[in-house]
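J.: how does the following fold in three dimensions:
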Amino acid sequence: MLDLPIDLPEFLPGSVWLAGAGPGDPGLLTLLALHAIKSAEVVIHDALVDGRILALIPAAAEIESMGKRGGEASVRQAEITARMIHLAKAGKRVLRLKGGDPFVFGRGPEEALALAGAGVPFRIVPGITAGIGGLAYAGIPVTAKETNSAVAFVTGHGPDGEMPDAFDWDALARGAPVLVFYMGLKHLERLTSRLMAAGRRPDEAAALVCNAATERQSVLETTLAEAAGAVERAGLKPPALFVVGQVVALRRQLDWWRG
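T.: You can find the predicted model right below:
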């Protein structure tokens, strides 16, 4: 479907592709994801897929929005999975299009396991995860030679919407100079308190990146101790990434994005 000097796999009828759409900017789509978008007969997308990417879907394809957003009424996961299986068994080419990467803090593994259990052929199409691509658009590298040789990616809430309490917070605080939290806005005050109690400095550089790599991107630089209050005063809303560590200071020189 794409005029490219490479061979791309055929999107076979009766199969499902679980594809990552990246953090927002359509230019961050992989060639394989774009091939899937142009080849699919049904696209089931989540709430974080940028509208400019949805605009790439051919008019002949069916589009079903099944986004799940915390705190809002949304389609149950079991319904999404059942719908994919039903469409695939009806012989459709089904694209499950997810923001970021389907296997990074998403329900991609759960959906793939359900497809496998139902005997439905599937393919995983990785995408650029927001914790890397989204921070790059904010001018914040996840690693830099002069600051860190390790980074930890952490979810800010579990499947039940609550902050995970199974973390070894002491080990997390000590284990990586840079911490990147997905979906951490809701529990930011508790999260920052736990990190400081575990030994992270209150004046450590931190940043919130909202709507990363989209036309609505905004970045708030702060400190670990002041983050929760700064977010409340600014009225920031999800989706947002929370990053802690010296890499935030590099944004002064690396802030290239202007919308």
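J.: make it CA atoms for all contacts and neighbour counts henceforth
T.: Fine.
J.: show me the strands in the stretch 1-150 of the chain, by range?
T.: Per DSSP state E, counting those that start in this stretch, the stretch 1-150 of the chain carries strands over the ranges 15-20, 42-45, 62-65, 93-98, 122-125.
J.: I meant the stretch 151-259 of the chain, not that one.
T.: Using DSSP E, counting those that start in this stretch, strands in the stretch 151-259 of the chain cover 151-155, 178-182, 205-210, 218-223, 240-244.
J.: want to throw those into a markdown table with mean neighbour count and distance to S39?
T.: A markdown table is the format used below for the strands of the stretch 151-259 of the chain (neighbours: other Cα atoms under 10 Å; distance: least, Cα to Cα, whole Å):
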| stretch | mean neighbour count | distance to S39 |
| --- | --- | --- |
| strand 151-155 | 17 | 33 |
| strand 178-182 | 23 | 31 |
| strand 205-210 | 25 | 31 |
| strand 218-223 | 18 | 34 |
| strand 240-244 | 25 | 31 |
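J.: in stretch 178-195, what counts as buried?
T.: 178-186, 188-189, 191-193, 195 (16 or more other Cα atoms under 10 Å).
J.: how much space separates the residue nearest the centre of the chain from V120?
T.: The residue lying closest to the centre of the chain (Cα atoms, centre = their mean) is G100, at 3.8 Å. According to Cα to Cα, to the nearest Å, G100 stands 23 Å off from V120.
J.: now show me the structure for the sequence below, then we'll compare the two:
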Amino acid sequence: MTTGKAYLVGAGPGDIGLITVKGLEAIQRAEVILYDRLANPKLLDFAPPNCEFIYCGKLPDRHTLRQEKINELLVEKTAAGKIVVRLKGGDPGVFGRVGEEAEALAKNGLSFELIPGITSGIAAPLYAGIPVTHREYGESFAIVTAHDKSKDGKSTLNWEGLAKGIDTIAFYMGVGNLSHICTNLLSHGKPSSTPVTLIQWGTFGRQKTLEGTLETIVQRVEEEKFTNPAITLVGNIASLREKISWFEKKPLFGRQILLPRTGLNTSNLAKALEEQGADVIEFPKWKRVKITPDRLILSKLSMYSSIIFTSPESVEEFFQILIEEKIDIRSIQADLYGMSQKSVNQLLNKGLLAEPTEKLRKGGTILLIGSSNNIEETSQNVLNFGNFETFTTSIKEVDETYLPIFKRMLDDSKLNTVIFPSSASVPILIKALEKTDSLTTDMLKELEIYCFGNQTMNALLAHEILGAEQTKEATIPSLLLSLAKKSDS
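T.: Below you'll find the model as predicted:
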């Protein structure tokens, strides 16, 4: 029987930009991905269509899958000839039990690779403005687990060596045992004034930092109701945070944004928001189903006076169809329009001048191009401009395998903002939310709402979603400016 190969991959601490190139390449080839709670689910977007996802999340009080079952699944899927990725938060070799999983694969004679990742004990402090070593403050650094296999889960460590011999210590998942940690460090000679910094959800836009000392931090955690996942950093090097904190100063830091996804891929808007420090959840996730093109429409392309593209993807799909059907683009004599600025920009990238549909003139023969659901959602708007025909490039369906992933993302975040980039995004999101009980339309109305353009505002009003703030211009820079001003106020 043909055997596959397993890749035991470090996903990094949260920010998906911190995964290694080699780790990302493994995800892009995967046929099965077993992923942990602390591996950012957005990384699954890079997996091929029809990849099987298996959640292996663990919480201190409950495990979705026991470690023995995870080992069995790794062996079973790899032995079945699959390319298997075991996606683990941070670095798989740092308290990730990768040794046990690799042993199970090796014992069964299966091929595997270990791909390191950036560990949270280094990345989270850096995102909080604290390097873990510095010539003036700390030349030694230790990574320590705050839990072990003992009956009470309290680590039996060389506390004297840690207290007297190590300048900076990063405790993983240390909130539950924080009192135990502080008591032992104090009793073994660490000064009570030693700074302690807790970093929750490090490298995410929802990162939260709590500062204190060995004497005060336990009370502070109780007062703030601070919880895992968090890194507990002990050491004088924390004094650098005041000088070089950078991530938490980004203009959109703290924004937890829901962004309706109308296309197949991560949008440029999502990337721009994340670059400014926001956490962005794009929903829903789509899958494309190809269909046989309408050759009658293709045979009379020269007859249309106006052609409207409903999405950026419809541009790509349409011109791919022209290539496959060997149709010369010069047969198109029509004026070109996009239902959104993104669609207009996609046409411009093809070297074709286009304008938004607001500038469409009445009369003439109109062709509306897009996926089946985009045409359905936008055709009513086109009626205002006269008679039209439609050309369906594909059927786009909500990928329901991502619904439980979406729920987990919502459970770990606290949404405060929703952005509607186009009129089509309004019914798309409302309809998609019906497939999940994690977020209702009424809950949506409690968030800060932003939208692009008059058509999008009208679509919101039609669905009784009030109070949206419309950007001055239907552009990403205009939106970023509005969000940043609101965050500062």
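J.: make CSV from the strands of the stretch 1-150 of structure 1 and add mean neighbour count and distance to A73 of structure 1 to it.
T.: As requested, the strands of the stretch 1-150 of structure 1 are exported to CSV (neighbours: other Cα under 10 Å; distance: least, Cα to Cα, whole Å):
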stretch, mean neighbour count, distance to A73 of structure 1
strand 15-20, 27, 23
strand 42-45, 22, 16
strand 62-65, 14, 13
strand 93-98, 28, 18
strand 122-125, 18, 27
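J.: between those strands, which one is closest to G245 of structure 1.
T.: For the strands of the stretch 1-150 of structure 1, proximity to G245 of structure 1 was assessed by Cα to Cα; strand 15-20 is nearest, at 27.1 Å.
J.: now the closest one and strand 93-98, what's the angle there?
T.: Between strand 15-20 of structure 1 and strand 93-98, the angle comes out at 20 degrees (axes from the mean of the first three to the mean of the last three Cα atoms, to 10 degrees).
J.: roughly how far is strand 15-20 of structure 1 from the heart of the chain?
T.: Remark: strand 15-20 of structure 1 is offset 16 Å from the chain centroid, using Cα atoms, centre = their mean, to the nearest Å.
J.: how about that strand, which residues of structure 2 does it hit?
T.: Using TM-score structural alignment, strand 15-20 of structure 1 corresponds to residues 5-10 of structure 2.
J.: the matching stretch vs structure 1, average distance?
T.: Taking mean Cα distance after the TM-score superposition for structure 1, the mean distance separating stretch 5-10 of structure 2 from the aligned residues in structure 1 is 0.4 Å.
J.: need the contact partners of that stretch.
T.: Contact with stretch 5-10 of structure 2 is made by 19, 23, 26, 74, 78, 81-92, 98, 102, 110-118, as judged by Cα atoms under 8 Å, 6 or more residues apart in numbering.
J.: then stretch 49-64 of structure 1?
T.: Contacts of stretch 49-64 of structure 1 (Cα under 8 Å, 6+ apart): 21, 23-26, 37-38, 40-45, 97-99, 214.
J.: starting at the chain centroid, how far to that stretch?
T.: Worked out by Cα atoms, centre = their mean, stretch 49-64 of structure 1 lies 19 Å from the chain centre.
J.: ok, now how distant is the equivalent of R83 of structure 1 over in structure 2 from L34 of structure 2?
T.: Under the alignment (TM-score structural alignment), R83 of structure 1 pairs with L73 of structure 2. Note on L73 of structure 2: its distance to L34 of structure 2, by Cα to Cα, is 9 Å.
J.: and if you look at W201 of structure 2?
T.: Computed as Cα to Cα, the W201 of structure 2 to L34 of structure 2 distance reads 21 Å.
J.: also E313 of structure 2?
T.: E313 of structure 2 is 30 Å from L34 of structure 2, by Cα to Cα.
J.: which one in structure 2 is aligned with A228 of structure 1?
T.: Match for A228 of structure 1 (TM-score structural alignment): V218.
J.: sorry, slip of the keys, the one I care about is L250 of structure 1.
T.: In structure 2, the residue paired with L250 of structure 1 is L240, using TM-score structural alignment.
J.: skipping its backbone neighbours, what lies nearest its match in space?
T.: Using Cα to Cα, 6 or more residues apart in numbering and skipping residues adjacent in sequence, the residue nearest L240 of structure 2 is I130, 6.0 Å away.
J.: so who does that neighbour touch?
T.: For I130 of structure 2, the contacting residues are I237, A238, S239, L240, R241, I244, S245, by Cα under 8 Å, 6+ apart.
J.: touching, G70 of structure 1 and E162? I think so.
T.: No: applying Cα atoms under 8 Å, one finds G70 of structure 1 not in contact with E162, separated by 10.4 Å.
J.: those two: who's more crowded?
T.: It is G70, of G70 of structure 1 and E162, that has more neighbours when counted by other Cα atoms under 10 Å, with 15 against 11.
J.: quick one: what's aligned to that one in structure 2?
T.: Using TM-score structural alignment, G70 of structure 1 pairs with P60 in structure 2.
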